[in-house]
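Chemist: Structure of the sequence below:
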Amino acid sequence: MQLDIAAPRVARRAPPLAAAAMGFALFVAGAPALAQDTAPFQLAQAATAPAAKPPQPSAEQMKLANELLVANGEASSFDAVIPNVVEQTAAGFVQSNPDLIRDLREVAKQLSAQYESRRTEIVQILATIYATEFTTQELRELLAFYRSEAGKKLVTKREELLKVGFSSIQAWSAQFAREMEVRVREEMKKRGFTI
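Modeler: The predicted structure follows:
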């Protein structure tokens, strides 16, 4: 682990669930703007209504959800969260105390190792989400799929498939943009404009 404030951090590819979580966070951030369109009566009614508490998943659902997260690879996709948070926190102190960079690196390394066991908390958050969203039978079916040869192949190939897919979509997008440039010019020419 290195604290390097001079070089920009290279973003790691977010796993599918992390990407979904980021999308959800962006949605929630925009919620106040959406709420402004709601009628005052509805806002007052929503404020006084008790929040519906989702049913707690059973112990079997939690067990199956944990097994599923291991089988589908998502349990290990958050391995870097704790070291990254510790490193970023320590790097924040480097900006105001540049002479302490060496000591801050050592502290970050020590704390990363010390708090590594808390990674299970992240897995439990995910397991609770899965266990709440899927029935026991659905979890069994998903687990059966990810333990099958096709499921194992999907987990093994997922990163490669996403990389090839992203690259192919970028190439397609560039070609499509060139086509649109020609079409926009043609349409604007029909209106008497040369661009």
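
Chemist: C-alpha from now on. contacts and neighbour counts both.
Modeler: Fine.

Chemist: Pull up the gap between residue 113 and residue 187, please.
Modeler: Relative to residue 187, residue 113 is positioned 61 Å away (Cα to Cα, to the nearest Å).

Chemist: Also residue 59?
Modeler: Taking Cα to Cα as the measure, residue 59 and residue 187 are separated by 62 Å.

Chemist: Likewise for residue 67?
Modeler: As judged by Cα to Cα, residue 67 and residue 187 stand 56 Å apart.

Chemist: Comparing these two, which shows the higher neighbour count?
Modeler: Neighbour tally, residue 67 and residue 187, criterion other Cα atoms under 10 Å: the higher count belongs to residue 67, 17 against 12.

Chemist: Tell me how many other residues surround residue 95.
Modeler: 12.

Chemist: longest single helix anywhere in this protein?
Modeler: Within the chain, and with DSSP state H defining each element, the longest helix by residue count is helix 149-190.

Chemist: How far off centre is it?
Modeler: Between the mean C-alpha point of helix 149-190 and the mean C-alpha point of its chain there is a distance of 21 Å (Cα atoms, centre = their mean, to the nearest Å).

Chemist: Give me the helices and strands touching that helix, please.
Modeler: The elements that helix 149-190 packs onto, with contact taken as 3 or more Cα pairs under 8 Å, 6 or more residues apart in numbering; DSSP states H and E, are helix 136-147.

Chemist: Buried residues in the helix it packs on, which are they?
Modeler: By neighbour count on 16 or more other Cα atoms under 10 Å, the buried set for helix 136-147 is 136, 139-140, 142-143, 145-147.

Chemist: this one as well, want them side by side:
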Amino acid sequence: MFSTRNVSRAAILALAVSLAAPVGAQEITQSHLDAALDALRASPASRSYDNLLPAVAEQVKSQLILMRPDLHTQISETVDEVVLTLVPRRNDLDNDLARVWAKGFTEDELVTIATFYSSPAGQKFNQIGPTVISDAFKVAEGWANRVREELVEKTQEALKAKGVEF
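Modeler: A predicted model of the protein is given here:
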């Protein structure tokens, strides 16, 4: 069966593969990395990592509280304090992601991507794109279900014409 979750996973995998595809064996220059950072920060992809550090903090809280449940309040408060000192490390993530983008796109392509996402159409895409994509997946799922039902019906009719009963 066609599920939105499977389609989403397939779309994410396709995006990951496309981003990982090399543009050639060229050296990545600083201007290429800068263009990648601009494109990354302008695109909705960057925001998908915004909850990563809070999620890691929650995992650490859970891990430490399992070890010392009697200190749950102190652990929670301390993790919240310490995680704030790690916020600047987001730049490390952005730089690593920019390298991935720079490997997948030429500098000119990255400039085009950043320009698009900074344009009114790109900003609208950032705002409503996830809803449009979700709605499109629902339409595709509905279509697949209708076609599946039709295929079953027509196959059963064809088999019946060949003397096979269901």
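
Chemist: For the first structure, which segments are assigned as helices?
Modeler: 16-29, 31-35, 40-48, 59-71, 81-96, 101-115, 119-133, 136-147, 149-190.

Chemist: what's the most buried one of the ones you listed?
Modeler: Neighbour counts averaged per stretch over those are highest for helix 59-71, at a mean of 20; criterion: mean count of other Cα atoms under 10 Å.

Chemist: what sits up against that helix?
Modeler: When contacts are defined by Cα atoms under 8 Å, 6 or more residues apart in numbering, helix 59-71 of the first structure is touched by residues 75-76, 123-124, 126-128, 130-131, 135-136, 139-140, 142-143, 146-147, 152.

Chemist: again, but for stretch 153-173 of the first structure
Modeler: Looking at what lies outside stretch 153-173 of the first structure - Cα under 8 Å, 6+ apart - the contacts are 72-73, 146.

Chemist: Where in the second structure does it fall?
Modeler: The alignment of stretch 153-173 of the first structure onto the second structure (TM-score structural alignment) spans residues 124-144.

Chemist: just stretch 33-43 of the first structure next, same as before
Modeler: Residues of the second structure aligning with stretch 33-43 of the first structure are absent, taking TM-score structural alignment as the criterion.

Chemist: distance of the residue in the second structure sticking out farthest from the centre from residue 156 of the second structure?
Modeler: The C-alpha centroid of the second structure is most remote from residue 163, which lies 49.6 Å away (Cα atoms, centre = their mean). Plainly put, residue 163 of the second structure is 10 Å away from residue 156 of the second structure if you go by Cα to Cα.

Chemist: same deal with residue 98 of the second structure?
Modeler: Using Cα to Cα, residue 98 of the second structure is found at 53 Å from residue 156 of the second structure.

Chemist: which position in the second structure aligns with residue 119 of the first structure?
Modeler: Superposed on the second structure with TM-score structural alignment, residue 119 of the first structure falls opposite residue 90.

Chemist: and the gap between that match and residue 159 of the second structure?
Modeler: Relative to residue 159 of the second structure, and taking Cα to Cα, residue 90 of the second structure is found at 60 Å.

Chemist: what does residue 10 of the second structure give?
Modeler: In this structure, residue 10 of the second structure and residue 159 of the second structure are separated by 33 Å, where distance is defined by Cα to Cα.

Chemist: Repeat that for residue 32 of the second structure.
Modeler: Using Cα to Cα, we find residue 32 of the second structure at a distance of 60 Å from residue 159 of the second structure.

Chemist: burial count for residue 98 of the first structure?
Modeler: For residue 98 of the first structure, which is what you asked about, the neighbour count (other Cα under 10 Å) is 12.

Chemist: The match of stretch 153-173 of the first structure vs the first structure, mean deviation?
Modeler: Stretch 124-144 of the second structure: mean distance to aligned residues in the first structure after superposition is 1.6 Å, counting by mean Cα distance after the TM-score superposition for the first structure.

Chemist: Residue 123 of the second structure contacts residue 117, doesn't it?
Modeler: Yes. Contact between residue 123 of the second structure and residue 117 holds when scored by Cα atoms under 8 Å: they sit 5.7 Å apart.

Chemist: Tell me the secondary structure at residue 74 of the second structure.
Modeler: For residue 74 of the second structure, the reduced secondary structure class is helix; criterion used: DSSP: H, G, I helix; E, B strand; the rest coil.

Chemist: if I look at residue 49 of the second structure, how far off is residue 105 of the second structure?
Modeler: In this view, residue 49 of the second structure and residue 105 of the second structure are 20 Å apart by Cα to Cα.

Chemist: neighbour-wise, which of those two wins?
Modeler: Applying other Cα under 10 Å to residue 49 of the second structure and residue 105 shows that residue 105 carries more neighbours, namely 23 against 12.

Chemist: Tell me the counterpart of the more buried one in the first structure.
Modeler: The equivalent of residue 105 of the second structure in the first structure is residue 134 (alignment by TM-score structural alignment).
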